[in-house]
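Colleague: 3D, please:
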Amino acid sequence: MSGTLSLGEHRPPLWQVRCDTALGWIVELPAALIVLAEVVVLLAGVISRFVFDYPLVWSDELASILFLWLAMLGSAVALRRGDHMRMTVLAQRLQPAWRAYAEALAVGAPCLFLAVMLGPSINYAQDQWVVQTPVMGIPDTIRVAAVPVGSVLMLAICCTQLARHRLRELVCALGTLAAIALALYFARNWIWGIGNWSLVIFFGVLLAAGVLGGLPIAFCFGLSTVACLLSTTTTPLAVITGQMNEGMSSLVLLAVPLFVLLGQLIVMTRMANAMVAFLAALLGHVKGGLSFVLIGAMVLVSGISGAKTADMAAVAPVLFPEMKKRGIPEGELVSLLAACGAMAETIPPSLVLIIIGSVTGVSIAALFTGGLLPGLVLAVALGVIARKRTGDLAGKAERASAKTVLKTFVVALPALVLPVLIRFVVADGVATATEVSTIGIAYTVVVGLLVYRHFDWRRIYPMLVETASLSGAILLIIGAATAMAWALTQASFSQALAQAMGHMPGGAWGFLFISVIAFIVLGSVLEGIPAMVLFGSLLFPMARQAGIHEVHYAITVILAMGIGLFTPPFGLGYYAACTIGRVDPNAGLRRIWPYLGALAVGLAAVAAIPWISTGFLS
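Modeller: Predicted coordinates for the structure are as follows:
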């Protein structure tokens, strides 16, 4: 949104450009410094605890205070850069005039939510003055003030972006929002009268219309929740701020920005290139060898970057040119890449595993242990299909000499140690995901400087800003979805859902089957993290009640969500793969289905055989 002009925008006058530039510095520089401070504070705590056996009791508390500021400032950075998660597939197919209107609406809706919530967030921050932090003894307002400050900055960003649009589009967009608000106001007595059926209006019709219309998903959640509370209850809106604060403040979620930064460091230091080069030397000559390299590379780097797009971006540019030289159609390449993205959702340290553990209370160490084998099962399934479809084309390379294989292995060894270390240290309970991600950052910096000797200091600031942006987008969704889940729970939605799903035929297997179907659909429409945050807290208690092991259930629904995320025509992950591979999406539409079929078979095996997910749990 802050870069090249999008459809419906006109070239702004100089004062607007200067305002946008100033806002960029106001939000990006502090956000980048907070990311750096989080790394330093947490690393100091880890070193003090593990090396000197002297825990810094204040480190976690200071990191928690900084974390909420990172979430809100990062959300502002994401809003300015257009990084908030949106479903734009339908909006992009509209006629130019309608598409311009949809873009204006996508800015106006966040502006409305922020304006409505600004007053309640200020009141909530003021009320927290009497609460003091347990170790440092400072008022909690210092931490919670991040919410109104971030809201003001995001409002300013929205205003600068609205000013880029033509008056006709602004009138249409703001008129649409006003019309919806007036309709809900005059229909409030009728809405009160229909009881819990009103949830269909707010969390069915309005939410679906916003998501499908291309509005940022976090703000769709927020607006639906605000509309529900204003229309059906007398609950003060400050409760929403409290729930968002609770959702974004979990110390476990500190691993999110750290793993995002770690992934960028792995790419920048060329550790990812070293891994891919070793796999190519080892397998490049066999039938379908480069396809196996692509699958293996995605297994190795998966999850460390914090985003599937980053995983794919670390692998595809290295392998695609050579695979194209061997005659593999680009549609086949992007289909396999997208399928690999879905395959690797449960391979630790996946951020989805960390987030679902935070939301549901399931042990993250258990999820890390349970997620590896199912991912490998799906990788084998993909390998079988890839060999059949690309084997005759990809077997033309000469076998690398043993000396070459050994040399690439030695070069890749420092890089190969990192993913293995992260997965098994957390799975064995030696350290938390946050601690390991901090250690991983320090390790990558040292290896990049001393071993690979490729460390671009000029990339540090952009990487810190990008980390803040992606983390803010993820954390705002978690906060908004937490508030929305609270509203659904207060309306007895969870009990009604439990009753409906409890009457599904087939008992536990019936519940598992309907969950798989639901998460494939949700993964396609909402993306993975919003779907997991919103429905995880509702469905996991039902799974336990049905007698399904929580790790087995978690792994199954995450894989189902991943398949939905990379399934065209709605799955955003598929289009991300096409963008990274620079391939027309139409080229892969007919070729991706055998790969998705292999993933479906693998998912059926994981769902039907709980041991695959739970067999290695102690």
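Colleague: can we go C-alpha only for contacts and neighbour counts from here?
Modeller: Fine.
Colleague: Contacts for stretch 273-280, please.
Modeller: Defining contact as CA atoms under 8 Å, 6 or more residues apart in numbering, one finds that stretch 273-280 is touched by 267, 289-290, 293, 296-297, 300, 314-315, 318, 405, 408-409, 411-412, 415-416.
Colleague: Go through those and flag which are in helices.
Modeller: Residues of the contacts of stretch 273-280 located in helices (DSSP state H): 267, 289-290, 293, 296-297, 300, 314-315, 318, 405, 408-409, 411-412, 415-416.
Colleague: which of the residues you listed count as buried?
Modeller: 267, 289-290, 293, 296-297, 300, 314-315, 405, 408-409, 411-412, 415-416 (16 or more other CA atoms under 10 Å).
Colleague: Out of these, which is nearest to Ala500?
Modeller: The nearest member of these to Ala500, counting by CA to CA, is Leu300 at 40.4 Å.
Colleague: close enough to count as contact, the closest one and Pro419?
Modeller: Yes. Counting by CA atoms under 8 Å, Leu300 touches Pro419, with 6.5 Å between them.
Colleague: Following the chain past the helix or strand containing Thr489, name the next helix or strand.
Modeller: Secondary structure from DSSP states H and E places Thr489 in helix 460-490. Reading on from helix 460-490 to the C-terminus, the next helix or strand found by DSSP H and E is helix 493-502.
Colleague: Now stretch 172-191: buried residues?
Modeller: For stretch 172-191, by 16+ other CA under 10 Å, it's Ala173, Leu174, Leu177, Leu184, Ile191.
Colleague: Identify the residues contacting that stretch?
Modeller: By CA under 8 Å, 6+ apart, the residues outside stretch 172-191 that reach it are Tyr101, Ala102, Ala104, Leu105, Gly108, Ala109, Ser198, Ala227, Ser231, Thr232.
Colleague: I have a second one here; can you model it like the first so I can compare?
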Amino acid sequence: MTAATEDFVIGEVSENLDARPGSALMRPVEVFAAMLMAAVVILLLGGVISRYVINTPLVWVEEAASICFIWLAMLGSAIALDRNEHLRLTLFLRLLPQRLQGAVEATALMAMAAFLIAMLPATYEYAYEEWFITSAALHIPNTFRVAGIPVGFTMMLCLLLLHAFRGHSVSNVVLGAVVVGAMALVFWFFSDMFLEAGNASLAFFLIVIVALGLAAGVPIAFCFGLGTLCYLAFASFVPVYVMVGRMDEGMSSVILLSVPVFVLLGCILDKTGMGKAIVDFLGSLIGHVKAGMSYVLLSSLFIVSGISGSKVSDMATVAPALFPEMKRRGNKPPEMIAQLATGAAMADTVPPSIVLIVLGAVAGISIADLFASGFTVAIVLLLVLMALARFRARHESMAGVRRAPLKTIAQMLVIAAPALVLPFIIRGSVSSGIATATEVSTIAVVYGLAIGAILYGGISLRDIYKMLVETAAMSGAILLILGTALSMAWAITQAGVGQTIADFSAGLPGGVFSFIAMSIVIFLILGCVLEGLPALVLMSPLMFPIAASFGLHPVHYAMIVVVAMNIGLMAPPIGIGFYLACRIGNVAPDEALRAIWPYILALIVGLVLIAIFPWISIGVL
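Modeller: Okay, the predicted model is just below:
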């Protein structure tokens, strides 16, 4: 996910990676991370073969993959930091005068460094204590697995200092360190008052500190980490050591092993041209009707999402293939961006959605059920968006547009068929219980590589290496957010906030309907501010037990909050997805701002239908 947005990035990704401050130091790390990613795929594939082919499960495969996974997450986080690919909000930072931006950015770097410095002793202690815990299958100390956490934190600290002193003046760096140190001293001085304040101090650290961090351009993962760390250190008697354990738990779930593998699958989709083959086939099939190219755009996002699991990969695959023809037919670029953004939001429930995989892991919901439900929910949203696109295209010029000959359609189908089959293999295998999401992700990667090599021109070893490194960086950024968000959610839960929300919800007039409405508003807002995964990971442990108390089916409630979150993700002026679509489509956000709102409203109509009629979500279970 190297594509950056104007208002939700950690700076511009350099075209010349060798120009990065840590490039020479990180090259061996990138090689090792690529080897770890390859090892994860090979181990998981070996487990699938041993289970289904020779009927002799290898019990140690899962443990070995878990060891590689935590190291991959931490080294990937360091690579993402060096490449400026951690997610952060820069909207408010850019509103500052130019002379202040450097000072604020340096302060943000010092805040991140302070978090790592404060956490390092606890991470090394945690790794030491895990020496006395032996793994069940490999019979080795668990330290070999969790040692990746202190190593990754140390590496990120070195990179941060390198970036700070090479990218900013010494005076700005010193000023940033002084500001961060002064804030820590003030918090320490008033620690007794924070202890007495109870949940009020929790709100201060987990809302105010996180908000200040976001406004200053601190990446989301570090914002969550700083808020939780400050609360534990200055407003509770809980040792920081516990936070490391929660982060380890958040990043180590076996279910999450499929996340980097599906990310890799998205890279393969981009590199081989499998996604473009699907787009070309749909264009030949329905591109001749009025609003046909809009139908192709939305349908392509629906199908391609079932392969890549990534919104970035979906939009980057579909837009370049369709936008030139759409412009030729008179479609306005802002309208195209609106369809691209909201179509990607619709497609985020199509298996193998990474969001659904993570939600299933965090909320304890069957991923097979989420996949089955997500497919039908996406169809409802697709139909709503298509209806609006048809209405808005009623004056579209069709002069010179001809139906593609049947021979051309047949040729396109033959080319696209191997790619078209893949999303149905993924969904069918998981939903029917034939294989887990992790197993299917591995099979899909091997299938994609094989089909890409045979039918779509192949992939060079150099490209494979780049994809492995890119996957490590993207996965590391995702998993670090997941770890810090879960530690923050744990702190909130321990403080009894969940029960407070439950009591408040129970007192609302309207009962379950008021709770659903409140949930939609919460996730719409959080989707705008925090992006998808952090919002879900943070709030799921709090909201799902309350939903259960109201008698809501967990899959139905999951679809409501995921769709609400995705709508917020695409809603300007803050939603990251909106700016990402603008960047991919090369359209100024100001131009697309007005065009997207009718499509946002259409998604909201679809969301209301999903909320009112539970059978849309659970009728297929």
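Colleague: Quantitatively, what TM-score do the chains reach?
Modeller: The TM-score (TM-score structural alignment, normalised by the length of structure 1) is 0.96; 609 aligned residues with a CA RMSD of 1.9 Å.
Colleague: could the buried residues of stretch 172-191 of structure 1 go into JSON lines alongside secondary structure?
Modeller: What follows is the buried residues of stretch 172-191 of structure 1, written out as JSON lines (DSSP: H, G, I helix; E, B strand; the rest coil):
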{"residue": "Ala173", "secondary structure": "helix"}
{"residue": "Leu174", "secondary structure": "helix"}
{"residue": "Leu177", "secondary structure": "helix"}
{"residue": "Leu184", "secondary structure": "helix"}
{"residue": "Ile191", "secondary structure": "helix"}
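Colleague: Closest one to Pro96 of structure 1 out of the residues you listed, please.
Modeller: Ala173 (14.9 Å).
Colleague: which one in structure 2 is aligned with that closest one?
Modeller: Aligned against structure 2 by TM-score structural alignment, Ala173 of structure 1 finds its counterpart in Gly176.
Colleague: ok, the nearest residue to its match once chain neighbours are set aside - contacts?
Modeller: Distances taken as CA to CA, 6 or more residues apart in numbering put Thr107 closest to Gly176 of structure 2, at 3.8 Å, once the chain neighbours are dropped. Applying CA under 8 Å, 6+ apart to Thr107 of structure 2 gives the contacts Asn172, Val173, Leu175, Gly176, Ala177, Val179, Val180.
Colleague: and of these, the nearest to Tyr126 of structure 2?
Modeller: Using CA to CA, Val180 comes nearest to Tyr126 of structure 2 of those, at 25.8 Å.
Colleague: separation between that closest one and Val104 of structure 2?
Modeller: Separation of Val180 of structure 2 from Val104 of structure 2 (CA to CA, to the nearest Å): 11 Å.
Colleague: what does Leu542 of structure 2 give?
Modeller: Here Leu542 of structure 2 is placed at a distance of 33 Å from Val104 of structure 2 (CA to CA).
Colleague: what do you get for Asp369 of structure 2?
Modeller: From Asp369 of structure 2 to Val104 of structure 2 the distance is 45 Å (CA to CA).
Colleague: can you give me the helices for the stretch 301-450 of structure 1?
Modeller: Taking DSSP state H, counting those that start in this stretch as the criterion, the stretch 301-450 of structure 1 carries its helices at 308-325, 330-343, 351-360, 364-390, 402-427, 433-450.
Colleague: Then the stretch 501-618 of structure 1?
Modeller: Using DSSP H, counting those that start in this stretch, the helices of the stretch 501-618 of structure 1 run over residues 507-526, 528-545, 550-565, 572-581, 585-588, 593-608, 611-614.
Colleague: returning to that earlier point: turn the helices of the stretch 301-450 of structure 1 into CSV, including distance to Ile478 of structure 1.
Modeller: What follows is the helices of the stretch 301-450 of structure 1, written out as CSV (distance: least, CA to CA, whole Å):
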stretch, distance to Ile478 of structure 1
helix 308-325, 18
helix 330-343, 21
helix 351-360, 9
helix 364-390, 17
helix 402-427, 23
helix 433-450, 18
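Colleague: which stretch among the ones you listed comes nearest Ala605 of structure 1?
Modeller: helix 364-390 (8.5 Å).
Colleague: which bit of structure 2 covers that closest one?
Modeller: On structure 2, the counterpart of helix 364-390 of structure 1 by TM-score structural alignment is residues 367-393.
Colleague: Now that stretch: buried residues?
Modeller: By 16+ other CA under 10 Å, the buried positions in stretch 367-393 of structure 2 come out as 367-386, 388-390, 393.
Colleague: for stretch 500-516 of structure 2, the distance to its chain's centre please.
Modeller: How far stretch 500-516 of structure 2 lies from its chain's middle: 29 Å, per CA atoms, centre = their mean, to the nearest Å.
Colleague: and it, which stretch of structure 1?
Modeller: Stretch 500-516 of structure 2 corresponds to residues 496-512 in structure 1, going by TM-score structural alignment.
Colleague: mind checking how far Val362 of structure 2 is from Ala387 of structure 2?
Modeller: Here Val362 of structure 2 is placed at a distance of 35 Å from Ala387 of structure 2 (CA to CA).
Colleague: cool, and Thr123 of structure 2?
Modeller: According to CA to CA, Thr123 of structure 2 and Ala387 of structure 2 sit 53 Å apart.
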